[in-house]
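[1] When you get a sec, could you give me coordinates for this:
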Amino acid sequence: MQTVRKEMGCPRVIRSDFGTENNTVRQMQQFLRRNGDDPLASEKSFMQGTSQHNQRIESWWGVLRKHSIQFWLNMFGQVKDQGHFTGDHLDKSLLQFCFMNLIQEELDKVAKEWNAHRISKSRNQCGPFGRPNVMYRTPQVYGTQDFLVPLENDEVEVCEEECTFKSQYPCDRDVFDLCSILMTEEQLPVPQNSEEGLNLYHTLRMHLLRMI
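    Model prediction:
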């Protein structure tokens, strides 16, 4: 919805797999396109199909996992295997406190690099090619058009009321406040990389477990 607000428009049509997490997206898309007069308006503005048939998004997930997610999965797996993560509320909140911002920064970096990379033209397939950022902003250069559907502000507000936006706190507020106090008292620096984040996690966990 942040992008919808920024662009003051929604896609003409959205395609997704059958995951239940897409139900809200479907409802909002069909609501925003309810008054359209084109062949893909209303219920037809949201299409579903198996993920295997969407090779481009599957390729993107592979890139994301290789360049970012797999590293974090491996590291957190080791923390759990070594007995330093039990899955309880405290440990989950500590992981979020120590790593959420680092992970978000890395995801933003991967997305930025992907949107700036060049998609090569295929000789065997009829598909888009070029840099995603340029393709999105200047579709006319590639012989197509902008399929953004303009929206009214009140329509966007209706959908925003149904959303839960990212909090300014990466974890439980009480744990956040307590960790912030401990960092100040112990003069612990804000982590700038995964190693520093892991050291902070172990240090805060040790202090908090002693307090319980």
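[2] hey, let's count contacts and neighbours off CA atoms from now on
    Will do.
[3] mind listing what residue 32 touches?
    With contact taken as Cα atoms under 8 Å, 6 or more residues apart in numbering, residue 32 is in contact with 10, 42, 151, 155.
[4] How about the second one: what's its closest non-neighbour residue?
    With Cα to Cα, 6 or more residues apart in numbering as the criterion, residue 42 has its nearest non-adjacent residue at 4.2 Å, and that residue is residue 34.
[5] What is the neighbour count of the one you found?
    Each residue near residue 34 was counted by other Cα atoms under 10 Å, and the total is 14.
[6] secondary structure class for it?
    Per DSSP: H, G, I helix; E, B strand; the rest coil, the secondary structure class of residue 34 is coil.
[7] I figured residue 15 hits residue 46, correct?
    Yes. Applying Cα atoms under 8 Å, one finds residue 15 in contact with residue 46, separated by 5.9 Å.
[8] Look at these two and report which has more neighbours.
    Between residue 15 and residue 46, counting by other Cα under 10 Å, residue 46 is the more crowded of the two (21 against 15).
[9] Would you check that the more buried one makes contact with residue 31?
    No. The pair residue 46 and residue 31 fails to qualify as a contact (Cα under 8 Å) at a distance of 10.5 Å.
[10] pretty sure residue 28 is touching residue 159, no?
    Yes. Between residue 28 and residue 159 a contact is recorded at 6.4 Å, counting by Cα under 8 Å.
[11] Kindly list the longest helix within this structure.
    helix 89-116 (DSSP state H).
[12] Determine the set of other helices and strands touching that helix.
    helix 132-137, helix 173-186, helix 194-211 (3 or more Cα pairs under 8 Å, 6 or more residues apart in numbering; DSSP states H and E).
[13] so how far is the next helix or strand after the shortest one off the chain centroid?
    The one in question is helix 132-137. Sequence order places strand 148-150 as the next helix or strand after helix 132-137, per DSSP states H and E. Computed by Cα atoms, centre = their mean, to the nearest Å, the separation of strand 148-150 from the middle of its chain amounts to 22 Å.
[14] which outside residues touch strand 148-150?
    Residues outside strand 148-150 that contact it (Cα under 8 Å, 6+ apart): 8, 9, 10, 11, 12.
[15] Check stretch 184-191 too.
    With Cα under 8 Å, 6+ apart, stretch 184-191 has contacts from 98, 182, 183, 197, 200.
[16] Could you also give me the structure for this second sequence? I'd like to compare it with the first:
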Amino acid sequence: MFCPFCGAQLGGAPRFCPSCGQNVGFLTERSSTPSTSTSEGCGPTDEASEEDLIRDYFGKGHSYEVIHDFLETKHGMVMSLKTLKRRLKQLNLSRRASYTPLETVNAAIRSELNGSGQLLGYRAMWQTLQQKHSLTVRRDNVMQALRFLNPERVSLRHRRRFVRRSYCAAGPNQVWHVDGYDKLKPFGIAISGCIDGYSRRVMWLSSGSTNNDPAVIARYYLQCISNCGVVPARLRTDCGTENGDMAAIHCSLREDHTDEFAGPLSHMYGTSTANQRIESWWSFFRKQRTQFWMDLFSDLRDRHYFNGTHEHKCLVRYVFLGIFQKELDEHRELWNNHTIRPVRQSLCPSGKPETMYHLPHRFGGRDCGYQVELQELQEFKDLLPPINSLCGDDNLQAHFANLERQSQLTPPINWPAAVDNYIALKEMAGL
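    Presented below is the predicted three-dimensional model:
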């Protein structure tokens, strides 16, 4: 605590400054006396003395007329404006005299810049110095001090530039981001994906009849870990129930490790909007792949070949899912081997995801994953229920397969052939 008159440092809670002799007892009274505190933002309590009330209202920056009105209206203290000014003079309270030394002002500003005060502009900082630190200072001096002490923030505020948070990861397998993609669900196709936060490598991209079944998502996760041979340090998902089995398996695989995120801390639940790595990737995915399929299925619907019923969705999956998954695998391969350009705001490296994932030492990172035994993974696989048929309905799949054999339709190798097969099977099945 500093003397607002001479800038000398005050030890303990003195009544008078040992350097200049001014009365500084109000500094400790402001913080320790309950009668001068505010009650839920309603101002000083009625038990406060006249001197305390005047100090409090003056410290909040009210004008003389407003202070006079507060005292008369809220506290029943009737006095003339001239008397109020005389009281303020006796208490050494003046806005244009006895300015606090700049060293004291700079010290208070530095203390505020150590926390959330670094976000304040010079007007808000000036008010903070007046009300919180009881300093008398010119606003222009605060502006000049902030330009000197915090030039970077001042420049950003001057440009009105939004400061974005930067994603940071130590290396591949530190965080995997998992999410489902539902844009094709109205047509019967559900997609699940996972991306590594550091390298942006797509770990899996799978389609099926559902992405809401916990057993299905858990099998995607176990198959990916089996292929990679490592379990990530952390797993990030939204709060959907489909992630429950995967989260439990992940925490079980990490329970014997000794790092700070071992066990239950290795899985993170959060909102979908905060799962930024996979959510931002879905936008690229739609532009480069799924928009075509959305338009294709919408065209079938507009031509009255699709009405959204369970049978129509099963037929879409039976006919299209094979070539659609082939496209997903192709897109995953292309993405993992394309070059990500450097971004100024990002703390993660740039380059090919496949290279950044397998060779992190070339980019200043390290592999953060943990080795896992295949036998342990197999034990978890055996506990999961079997996945439904490709179609999602065993009876309808058998029916469509029988119709396909009777009509001697060949499996489609591209989307035009798949459309022809779909229309033919729809008419044969009487849908």
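[17] on that earlier part again, in PyMOL, how would I select the buried members of the contacts of residue 32 of the first structure?
    Entered in PyMOL, the line below selects the buried ones among these, by 16 or more other Cα atoms under 10 Å:
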select buried, resi 10+42+151
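[18] Give me the subset of the contacts of residue 32 of the first structure lying in helices.
    residue 155.
[19] The residue sitting nearest the centre point of the first structure: what's it in contact with?
    For the first structure, the residue nearest the mean C-alpha position is residue 107 (7.6 Å; Cα atoms, centre = their mean). Contact partners of residue 107 of the first structure, counting by Cα under 8 Å, 6+ apart, are residue 68.
[20] Report the spatially closest residue to residue 30 of the first structure, excluding sequence-adjacent ones.
    Among residues not flanking residue 30 of the first structure along the chain, residue 42 sits closest, at 5.0 Å (Cα to Cα, 6+ apart).
[21] so what corresponds to the one you found in the second structure?
    By TM-score structural alignment, residue 42 of the first structure lines up with residue 263 in the second structure.
[22] follow-up on the earlier one: distance to residue 207 of the first structure for the contacts of residue 32 of the first structure - can I get that in TSV?
    Shown next, in TSV, are the contacts of residue 32 of the first structure (distance: Cα to Cα, whole Å):
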residue	distance to residue 207 of the first structure
10	48
42	55
151	51
155	48
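[23] circling back: between the contacts of stretch 184-191 of the first structure, which is closest to residue 23 of the first structure?
    residue 98 (31.3 Å; Cα to Cα).
[24] number of nearby residues for the closest one?
    27.
[25] what's in contact with the helix or strand that residue 206 of the second structure is a member of?
    Assigned by DSSP H and E, residue 206 of the second structure belongs to strand 202-208. Applying Cα under 8 Å, 6+ apart, the set of residues contacting strand 202-208 of the second structure from outside is 189-196, 220, 224, 317, 321, 324-325, 328-329, 332, 335-336, 390.
[26] now do 6 Å
    For strand 202-208 of the second structure, the surrounding residues in contact (Cα atoms under 6 Å, 6 or more residues apart in numbering) are 189, 190, 191, 192, 193, 194, 195.
[27] Equivalent analysis for stretch 2-22 of the first structure, please.
    Stretch 2-22 of the first structure has contacts (Cα under 6 Å, 6+ apart) with 45, 46, 47, 48, 49, 50, 51, 147, 148, 149, 150, 151.
[28] Selecting buried members of the residues you listed in ChimeraX, what would you type?
    A single ChimeraX command selects the buried members of those (16+ other Cα under 10 Å):
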select :45,46,149,151
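[29] And the contacts of stretch 2-22 of the first structure, which is closest to residue 24 of the first structure?
    residue 46 (11.3 Å).
[30] out of everything not next to it in sequence, what's closest to that closest one?
    Per Cα to Cα, 6+ apart, closest to residue 46 of the first structure is residue 14, 4.9 Å.
[31] Now check that neighbour against the second structure: what is it aligned to?
    Per TM-score structural alignment, the equivalent position to residue 14 of the first structure in the second structure is residue 235.
[32] tell me the secondary structure for that match?
    At residue 235 of the second structure the chain is in strand, as set by three-state DSSP.
[33] Can you report how many residues lie near it?
    Neighbours of residue 235 of the second structure (other Cα under 10 Å): 23.
[34] Assumed residue 193 of the second structure was part of a strand.
    Yes. Judged by three-state DSSP, residue 193 of the second structure forms part of a strand.
[35] wait, what's in contact with it?
    With contacts defined as Cα under 6 Å, 6+ apart, residue 193 of the second structure is in contact with 178, 179, 204, 205.
[36] Counting neighbours, which bits of stretch 410-420 of the second structure end up buried?
    Quick answer for stretch 410-420 of the second structure (16+ other Cα under 10 Å): 412, 418, 419.
[37] so the first one sits in a strand?
    No. Residue 412 of the second structure is assigned coil when assessed by three-state DSSP, not a strand.
[38] now for it: what does it line up with in the first structure?
    Residue 412 of the second structure maps onto residue 191 in the first structure, by TM-score structural alignment.
[39] That match and residue 168 of the first structure, how far apart?
    Using Cα to Cα, to the nearest Å, residue 191 of the first structure is found at 17 Å from residue 168 of the first structure.
[40] Without its sequence neighbours, what residue ends up closest to residue 360 of the second structure?
    Once flanking residues are discounted, residue 360 of the second structure sits nearest to residue 366: 5.4 Å by Cα to Cα, 6+ apart.
[41] how close does the residue mapped onto that neighbour from the first structure get to residue 138 of the first structure?
    Residue 366 of the second structure maps onto residue 145 in the first structure, with residues paired by TM-score structural alignment. Going from residue 145 of the first structure to residue 138 of the first structure by Cα to Cα gives 8 Å.
[42] Ok, residue 63 of the first structure next?
    Computed as Cα to Cα, the residue 63 of the first structure to residue 138 of the first structure distance reads 25 Å.
[43] cool, and residue 117 of the first structure?
    Plainly put, residue 117 of the first structure is 16 Å away from residue 138 of the first structure if you go by Cα to Cα.
[44] farthest-separated two in the contacts of stretch 184-191 of the first structure?
    Checking the contacts of stretch 184-191 of the first structure with Cα to Cα, the most distant pair is 182 and 197, at 14.8 Å.
[45] ok, back up a step: quick one: residues contacting the match of residue 42 of the first structure.
    251, 254, 255.
[46] what's the counterpart of residue 252 of the second structure in the first structure?
    Counting by TM-score structural alignment, residue 252 of the second structure lines up with residue 31 in the first structure.
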